[in-house]
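Enquirer: Please find the sequence and the predicted model below.
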Amino acid sequence: MSPGGEQEPVVRVEVSEAVAAGRGEALERLVAERVASRTASGDATVWGPEAEAEASKRLGWTRLHETSRGLPAEIAALRGELLAEGVDRVVLAGMGGSSLAPEVVCAAHGVPLVTLDATDPGQVRDALVELERTVVVVSSKSGGTVETDSQRRAFVEAFEQAGIDPARRVVVVTDPGSPLETAAREAGYRAVFLADPEVGGRYSALTAFGLVPSGLAGADVDRLLDEAAAVAGDCARDDAANPALQLAAAMAAVPSADGQGPRDKLVLVDDPAGALPGLPDWAEQLVAESTGKEGVGVLPVVVPPGAPEVTAGLPDAVVVRCAATHVPHGTADVEGPEDAHVVVTGPLGAQLLLWEHATAAAGFLLGINPFDQPDVESAKQAARGLLESTPAPREARSTHHGVDVVADDATLGSRGADGLDEAVEALLGHLGPHGYLAVMVYLDRLAHADLAGARDALAARSGRPVTFGWGPRFLHSTGQLHKGGPPVGVFLQVVGDLAEDLPVPGRDFTFGRLKAAQADGDAGVLRDHDRPVLTLRVRDAAGLAAVDAALRGRAG
C-alpha cells in the first residue's frame, strides 16, 4: 500500500517530460474512442472495417488469464511423470511467438530451457545431445512451419538411433485441426496440447505455446497467470491512467524532436539488472510484426545498457527500460540528452499482457491492423521456391579475406567495393536521417554469439539505430517491418556454412540448404522492395573474423 492507503499499481509506466508532452493528444483519443474497453470485450471493429475480419478471430489473448487456468495442472502432471522417468531436459522446437515467450519466462524464473529456433546445422546438431534425459516440445500454430517440422524430424531420428521411443519424448503444442495435431495423434506422441485458435502467434505468451514449455522446464506458470490477471482490469479501463494506453501513446504518437515525423524507433534496453532478461526480444517481435505494414510502423531496437542509441539522444527514438521492480526515473543509465524515455515496472506476467494491449492500441493510433502479417509470407514463399529450384548462388562482386561480397549496383555503385570495410561504408551511405541498419546473421547464434558485439560499434559508426537479428529467427519478427514498414532501412546479411551440414530426415534438402534458401529468399524480397542489401558470404572462421573486424571498423 502507498503511504496514503491507496493500493500500488501492478504496473507503473513513467515517462519523461518530452514523451509526456508529445503523447497527450493521442492518449486523449484512445480514451475518447474507448479503445481499451472495446479491445478487452472483444470488439473487432476497433481497427476499422478492413481489419474487422481478422480481428474477429484474433482477440482471444485478452481473456487468457482466465481461459488458460486449466493448463498449469496438466503441465505439472506431465512434468512429474517425466521427472519420475529421469527426463529433466526440455528442448523447445519453435519459431517466433512459439519460442520467444517461453525463453523469457524461463529466464525470468531461473529455469533451464534449450530453445531451438534455428536451421543452422551446427546449432541443430548441438541440440541433439543428452537424449536419455530429453523431452522435445514441438510448437507450431499452423503445424506447417518448415523449420519446426525439420527440427522435429531430426529429433525423432536421433531418438530412434539412440534406442529411445520418440513417441514417449515428443510433446506437441498446436492449433486444433492443424496438420501437426493429426500427425501427432497418428504417431502417438506423449502429449498434444491445443492452443486457443483465436490468438495469433505473437500474442500467444499466455496460451499453451508459452505455458507448456515453460511449465515443463519448471517455471511457475500459475504465478504468471496471476500476474496477468492482476493487471487485466487496469488495461481494460478507458482512463488516462491506464498503463497500456500510456505505453501505446509513447510508442506510436510522440513527434520527433526535429519535427520531421514521429519518434518511430523504440529502443528497448535489455538490462539483466531489471530481472526480466530477454523481455525486449519478445517485445521486438510483438511490436515489429504488429505495426510494420502499409508503410508505417514502430521499429523496436534491442540494445544493451549504455548503447549508443540510449546515450545519443536520437531525435526519432524513445528509449524504454523494463524492470520487475521499481527503478527511479532519472538515473544516469536511463536518461539521455533528449530525455525521451519510458520506464515500465511490473512483474513478468503483467508486462506480457500490458505490452499486448499497448501494441494493439498503438495499431489503432497508426491506422493499421495489428493482427495480420502480410509481408512475412513473402519471404517464406521465396525460400520455398529456392528449395524447389536450387539455383546457383548469386555471383560475388568481389572477394576479400575469404569473404564474398554480394550486392547490386544500386547498393555498391558500379565500381563495387575495394574491401569489406568499404562495402559496409557503401551500405551505410544509403542511410537517411531517420533510417536504420538491420544486421541479419545466418549462423549458429550460440557458437558465434560474440558477433553481436559489433552492433554497438555499427550504431556508433553510423549514428543511427541498428537492429541485430539471427536468421531465420528474425524472419518471424522484424522481417515483417523490414518489408512492410517505412522504407528507410538498409540491410546487411552475414551468411555462411561454418559447420558440417545435416540432412533433414525424410526430406530432399539439408538444414544448410534450408538456411541458405531462407537467406537468399529474404534478400530477394528486400531487393524487390527496393531496399539496399549487402550480403557478406563467409567461407571459414578466418573470413568470419574479417567480417567482425569490418563491422567494428577495424578491417585491415
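Expert: Received it, and whenever you're ready, just let me know what you need.
Enquirer: all contacts plus neighbour counts: C-alpha atoms, from now on.
Expert: Fine.
Enquirer: quick one, what contacts residue 535?
Expert: 404, 405, 406, 407, 492, 493, 494, 495 (CA atoms under 8 Å, 6 or more residues apart in numbering).
Enquirer: can I assume residue 61 is in contact with residue 202?
Expert: No: contact between residue 61 and residue 202 fails when scored by CA atoms under 8 Å: they sit 10.0 Å apart.
Enquirer: Let me have the contacts of residue 535 in CSV, extended by neighbour count.
Expert: Shown next, in CSV, are those (neighbours: other CA atoms under 10 Å):
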residue, neighbour count
404, 21
405, 26
406, 22
407, 26
492, 22
493, 23
494, 22
495, 23
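Enquirer: from the residues you listed, which single one is nearest residue 154?
Expert: residue 495 (22.5 Å; CA to CA).
Enquirer: Wait, that closest one touches residue 444, no?
Expert: No: using CA under 8 Å, residue 495 is not in contact with residue 444; the gap is 10.2 Å.
Enquirer: Which helix or which strand is home to residue 26?
Expert: helix 17-32 (DSSP states H and E).
Enquirer: put this beside the first:
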Amino acid sequence: MSIEVTLGDEADAVAAVKDKLVAEGVPAALAAGDSALWGPQAQPEAAIRLGWLGLPGSSRELLPEIATLVERARAEGLDHVVLAGMGGSSLAPEVICATGDVPLTVLDTTDPHQVRRALADRLDRTIVVVASKSGGTIETDSHRRIYEQAFRDAGIDPAERIVVVTDPGSPLERTAIEAGYPVVLADPNVGGRYSALTAFGLVPSALAGADVAGLLDDAAAVAPLLAQDEGNPGLELGALLGARALQGRDKLILRDAPSEITGLPDWIEQLIAESTGKEGKGILPVVGAEAAEARDQFLVTIGPDSGTTVDGPLGAQFLVWEYATAIAGRVLGINPFDQPNVAESKENTTRILQEAGDGPLPTGTPVLTDGPVEVYGDLPGDLKNLADVLTWLLRAIPERGYLAIMAYLDREAAFDAAVIGDASFEEMTETWASADVATLRALLDYRTDHAITFGWGPRFLHSTGQYHKGGPEAGVFLQITGVVTDDVEVPGKPYTLGRLQLAQALGDLGALTSRGRPAVRLHLTDRVAGIRHLLSVAEEL
C-alpha cells in the first residue's frame, strides 16, 4: 500500500497536523481501538464502533460459512445475484464486484421501474441477499417483500432463494429465522459505512464470484502499518484530509485513474460525507469531476498518477480510508461514527405517508412548466423557463458552497437508449450519456467553478444526505423526480414503491427547505422526454 502526497505550498500545514497527531500518540491508540480519541461525548458511540480495525482477521471466521452458501448456490444453478441493501450494505459489494469483474445486481432504490427490471431478469436463477444492519431499513424491507411474492408466484420457495445478512438480534434476524432463510450475522461493533470487510461486503460479493479471501489478505497486509508513526498510509491520508478541511479546502475531488480498482470513489463518498458532515463541519467528496478548480477544493486520485494519489489493492484501500476518516474526525473535532441527521428525512417520509392516507401526496403546485418538466420551489417570480431556473441555481451557490443534484429515477434507464449492433463503442457511449440524467452534473460543472455532486435517491440519503443536513450550510439543491408508469405493490404495506419513492423525495426536500437552503424540485411528466429536454437546456446555458 502506498500513498504519494504532493502538497506544494501547504506541506507545512499538513505536516504540522501529522506531527501533532503523532505527539499525542494517536496512531498507536487508534490501532489499539482507543474509544477516547474523539472526546467524552463521542466515547460511548466509539466504544461500540471500532470493530472494523480487527476485521482482516476476525472476518476469516466467516469464510467457511460463506463457502457453503456459494457451493449451494452453484449446485442449484443460481447465477443471478441480487443484493437488496442500502448505503454501506450495498456500496462496498458494488465496488468489490466491479473490481473483480463479476456480475451483481444492486437494488438500493425505490424506483419501481428499476425494481421491475431486476425482477424480470432470470428469476428462475436468482438468489437474493437481503442486507440490513438495523433490520428495519424501509427500502430493503420492501425489496424482501416484493421478491418473496415474486418467488411464490413463480412456484419457488423463498427459503431456497433468500439469504439474510444482519446484526444479531435485529428484527430482520427474527423474520429470517421464522421464514427459514439462511442468516449470516455481521459484527455488531462495526457501523454500516465501515462494514466493507464484514459479512455485508463479503457475502454478496462471494456469491457473485469475487475473491473475498484475497480481499482480507490485502487488508491484513496493510494493518500493521496503521500503528506506526512513520510509513503509515492511513495517518498520512487522514492528516491530509483534516488539514485541508481546516485550511478551508473541504471539497474532496475524487478521481479514478485507470487501475485494477473500479468505482471506489462512490464508496469513499459515503464513508467521508456521512462520517464528517455534522455540527456545521465536514468534508464533501465530489465524484465525477476531473480537477479541483476552486480554492475550497483539493484533488485525490485513486490509482497510479501524478499529484496526490492513493494506490494499492482494494482490501487495503478499504481499511486505509476507514482509518483516515477516523483520523480526520479527530482533527475536525467531530464524532466520525454517528449520523445525527439521517433519521430526519426518514421520519418526514413516514409522516407524509401517514398523513396522506389513501389520498394524493402533498406535492404542491408547479411554479412553472417547461415542456415535459414541472418546476416546484420557492423561486423568484421573474424566472420564465427551465434555463432561468438552472441559471438561478448556479448563481445561488455561495462562495464556498456546492450544488447537489438528487435524482429519484431509474439509474439504469439510460441503457435502454444504447444502440446495439453496428454502432461503435463511442457511439453507444454518446447515446447512453445523452439519455442519462447523471450527465447533468458534467454539463453544469462546465458552467461553474463550484463543486457539483450527483446522487441517486434514495441511495444518497444513506450517504451524502447526512452532510447535506449536518454539514456546512452552503448547499444548493436540485431534486429530480419522475412520473411512474408501471408501479410495484409492496406486499403487506399500504404503499407502492412509486408512492414511497415520492414520499422520500418530499420528505428530504422538507428537511432541506426547513433549514432555509435553496431547493428546487423538477418533476418529469415524461421521463425519457424530460431527461432529453433537461440535458438540452443545460447544454445551451
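Expert: Yes, it's here. What you are looking at is a predicted structure, and each value in this text was computed from that prediction instead of being measured.
Enquirer: Which part of structure 1 matches the biggest helix by length in structure 2?
Expert: Counting residues, the longest helix in structure 2 under DSSP state H turns out to be helix 314-332. Under TM-score structural alignment, the match for helix 314-332 of structure 2 in structure 1 covers residues 348-366.
Enquirer: distance from the matching stretch to structure 2 after superposition?
Expert: Stretch 348-366 of structure 1, aligned to structure 2 and superposed, deviates on average by 0.2 Å (mean CA distance after the TM-score superposition for structure 1).
Enquirer: That stretch: which residues count as buried?
Expert: 348-366 (16 or more other CA atoms under 10 Å).
Enquirer: Could you do stretch 76-85 of structure 2 as well?
Expert: 78, 79, 80, 81, 82, 83, 84, 85.
Enquirer: Tell me the one of the residues you listed nearest residue 457 of structure 2?
Expert: residue 85 (13.5 Å).
Enquirer: Once you drop chain neighbours, what's closest to the aligned residue in structure 1 for the closest one?
Expert: Aligning on TM-score structural alignment places residue 85 of structure 2 opposite residue 94 in structure 1. Distance criterion CA to CA, 6 or more residues apart in numbering; nearest residue to residue 94 of structure 1, sequence neighbours excluded, is residue 139 at 5.0 Å.
Enquirer: Just give me the match in structure 2 for that neighbour.
Expert: Under TM-score structural alignment, residue 139 of structure 1 pairs with residue 131 in structure 2.
Enquirer: How about the contacts made by its match?
Expert: By CA under 8 Å, 6+ apart, the neighbours of residue 131 of structure 2 are 83, 84, 85, 86, 89, 140, 164, 165, 166, 200.
Enquirer: Apply 6 Å and report the result again.
Expert: With contacts defined as CA atoms under 6 Å, 6 or more residues apart in numbering, residue 131 of structure 2 is in contact with 85, 89, 164, 165, 166.
Enquirer: From residue 201 of structure 1, how far out is the counterpart of the last one in structure 1?
Expert: When structure 1 is aligned by TM-score structural alignment, the residue opposite residue 166 of structure 2 is residue 174. For residue 174 of structure 1, the distance to residue 201 of structure 1 equals 10 Å [CA to CA, to the nearest Å].
Enquirer: again with residue 47 of structure 1
Expert: 19 Å.
Enquirer: can you give me how far stretch 107-114 of structure 2 is from the chain middle?
Expert: 14 Å (CA atoms, centre = their mean, to the nearest Å).
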